[in-house]
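Asker: heads up, no residue letters with this:
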């Protein structure tokens, strides 16, 4: 395989009533050298004058798509389908790209395998009282130059290091992966990232390429989505597909646990979850699954009580012991991340 050639990048921001925060995000894109091929901002039904603000402040430098409010998944899908670039670079409206992001990614594109699906960098995380980075929190050590992730799923679980604002995703790979499932109100990025990692090579760079807000704003997408049923439903879909493709029992166990998390989230909203509870048996029948099914058939209250039990808290997907895939700490012997050039010729045979 030959490395990829220079390619065009479409930057996409999705926003909803974020007029006061949006300028920082847009400015961080327009200040890049080189600039992206196009900047598309999808306004998802804002009522705070966001489209007028964008047109008055940025004119022809950005393309504004205004649409009725249908949620982040549908808005991102709209942006991808409207994009004309070979690669898509996302940014949330309350985050920012780091200086030099596109130049770092351009070098990585040149060195990556021709069928690479995603290139991601590190993210600076800004909390109320401190800052950190995704790579340091996930235990990924420092690397030099673009690295091909030998175990692509290690970039997705147990810690999703390939955050969407820090990724450059091939448009073709997004389309193959379903380009965001519109009926998911949260964690749609996790599902599409899993699907890409299952199908294509993944490359990482150590540079910090985005600045991500983790101050816990009430309107934050991540904060709103963590306790929602779709937070777990996306994981049900992701773990099911991973279990089917890899055939590994650890992913099957994660799938069953995600199903229980989904049911508990539904029960906390007072909704029945009998049909969903049956999905635990997709791959195997366990005593825990049978007991939980009995609780589910007794109604929402028993399922909520199951969720409150200390022994079940560890049953939630984000707290489970993950499949034993090696996590990259260094790029030396035994690491699951190695220079792209070293693996380029033999990647197809793995």
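Answerer: Looks like it arrived, so ask away. Predicted model, so just to flag it, every value in this text is computed and none were measured.

Asker: contacts and neighbour counts: CA atoms only from here.
Answerer: Noted.

Asker: Relative to residue 17, how far out is residue 102?
Answerer: 27 Å (C-alpha to C-alpha, to the nearest Å).

Asker: who has more neighbours, the two?
Answerer: Shown here are residue 102 and residue 17; by other C-alpha atoms under 10 Å, residue 102 has more neighbours (21 against 18).

Asker: immediately after the strand or helix carrying the more buried one, which helix or strand?
Answerer: For residue 102, the element it lies in under DSSP states H and E is helix 101-111. Using DSSP H and E, the helix or strand that follows helix 101-111 towards the C-terminus is strand 118-126.

Asker: Contacts for that next one next, please.
Answerer: For strand 118-126, contacts defined as C-alpha atoms under 8 Å, 6 or more residues apart in numbering pick out 105, 108-109, 131-135, 161-163, 166-170, 196-197, 200-215.

Asker: do that again at 7 Å, thanks
Answerer: Under the criterion C-alpha atoms under 7 Å, 6 or more residues apart in numbering, residues 131-135, 162, 166-170, 202-215 lie in contact with strand 118-126.

Asker: Filter those down to the buried ones.
Answerer: Buried by 16 or more other C-alpha atoms under 10 Å: 133-135, 162, 166-170, 202-214, out of the contacts of strand 118-126.

Asker: how far out from the middle of the chain is the top strand by length along the chain?
Answerer: Assignment by DSSP state E gives strand 202-213 as the longest strand of the chain. Relative to its parent chain, strand 202-213 has a centroid offset of 13 Å by C-alpha atoms, centre = their mean, to the nearest Å.

Asker: another structure for you, compare them:
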């Protein structure tokens, strides 16, 4: 029986799947199985995986069901003592599994572990630290996780097998299923953190405003689902959670969009955040976003970008949510 089952949901991943698998093969901990769950790909994903001669790598083909269904199908196939997930276009540092397993073995009271994340652009070269994911919260992380998904993405978390037996798998009909899954785990189990960047999250360039409505709807669904089961003593956090979600959406628009539609969406979400949680105006990060919006409104594109670059290093987000991958 392998120590770790690594589950990769894959859909039309011919451009990245081999590199993702190679990052797993390079792990300093070698006792693992890799379960590639092909989710009805129409490209050469299956063919490329089958060309890999490593007996630890297996591929299973299913009709398209979405990333959450693919992860759940991987869980059904998994034989490992621990279960980890990675998306078909992300990468791990070579010590990711070793250090995460070591952290759990050093903390037997914990059943789940996370690390820090860096962004990797499409070129695979341009890398930036994901501000806010450098959390050091351990033990009962549930209240903190309700306020924002500092775990970041589905390529991060590693859990003991019994976690799945208790909380089940991923919610198939929820775009923010990563956050939802981590919340359900955190409600029942303790976490430990590896305070080191180990996940390279590949960001896809493109407009955010076109995706914003869907992201807002799914983010609100994820929070509503979470607060339906949250204990009474945490219900007072709900407006703050909602405000941080809208602040995050505003940040995405300001980072990706420069047209009037994107700025309107950013302004709408910032205003919603303030209405829900007026104290957000006291936070430096929210103040910086408001300044950024004003600069983009008042100055021409090139000039506004130059001014914003001077502020960029000072803007950090304590609760980023990585946008769901389709």
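Answerer: Looks like it came in fine. Computed from a predicted structure; not experimentally measured.

Asker: would residue 338 of structure 1 count as being in a strand?
Answerer: Yes - Residue 338 of structure 1: assigned to a strand according to DSSP: H, G, I helix; E, B strand; the rest coil.

Asker: which ones are touching it?
Answerer: Residue 338 of structure 1 touches 147, 148, 149, 150, 331, counting by C-alpha under 7 Å, 6+ apart.

Asker: Sitting in strands, which of these do you find?
Answerer: Going by DSSP E, the strands hold 147, 148, 149 from the contacts of residue 338 of structure 1.

Asker: circling back: in structure 2, point out the residues matching the helix holding residue 102 of structure 1.
Answerer: On structure 2, the counterpart of helix 101-111 of structure 1 by TM-score structural alignment is residues 96-106.

Asker: With structure 1 overlaid, report how far the matching stretch is off on average.
Answerer: Here the mean offset of stretch 96-106 of structure 2 against structure 1 after fitting is 1.4 Å, by mean C-alpha distance after the TM-score superposition for structure 1.

Asker: The closest residue to residue 180 of structure 2 other than its chain neighbours: what secondary structure?
Answerer: Ranked by C-alpha to C-alpha, 6 or more residues apart in numbering and with sequence neighbours excluded, the top spatial neighbour of residue 180 of structure 2 is residue 222, at 5.9 Å. Following three-state DSSP, we place residue 222 of structure 2 in the helix state.

Asker: residues near the alignment partner in structure 1 of residue 222 of structure 2, how many?
Answerer: When structure 1 is aligned by TM-score structural alignment, residue 222 of structure 2 is paired with residue 234. Neighbours of residue 234 of structure 1 under the rule other C-alpha under 10 Å: 24.

Asker: gap between residue 234 of structure 1 and residue 193 of structure 1?
Answerer: Distance from residue 234 of structure 1 to residue 193 of structure 1, by C-alpha to C-alpha: 11 Å.

Asker: re the thing from before, state the span of structure 2 onto which the longest strand of structure 1 is aligned.
Answerer: Against structure 2, strand 202-213 of structure 1 falls on residues 191-202 (TM-score structural alignment).

Asker: same check, this time on stretch 60-67 of structure 1
Answerer: With TM-score structural alignment as the criterion, stretch 60-67 of structure 1 aligns to 55-62.

Asker: In that stretch, which residues are buried?
Answerer: For stretch 55-62 of structure 2, by 16+ other C-alpha under 10 Å, it's 57, 58, 59, 60.

Asker: do the same with stretch 168-177 of structure 1
Answerer: Using 16+ other C-alpha under 10 Å as the test for burial, stretch 168-177 of structure 1 gives 168, 169, 170, 171, 173, 174, 177.

Asker: same question, stretch 177-190 of structure 2
Answerer: 177-187, 189-190.

Asker: how far is the match of helix 101-111 of structure 1 from where the chain is centred?
Answerer: 20 Å.

Asker: now do stretch 225-232 of structure 2
Answerer: 21 Å.

Asker: Against residue 238 of structure 2, how distant is the most centrally placed residue in structure 2?
Answerer: With distances taken as C-alpha atoms, centre = their mean, the residue of structure 2 nearest its centroid is residue 153 (1.6 Å). The gap separating residue 153 of structure 2 from residue 238 of structure 2 is 22 Å, by C-alpha to C-alpha.
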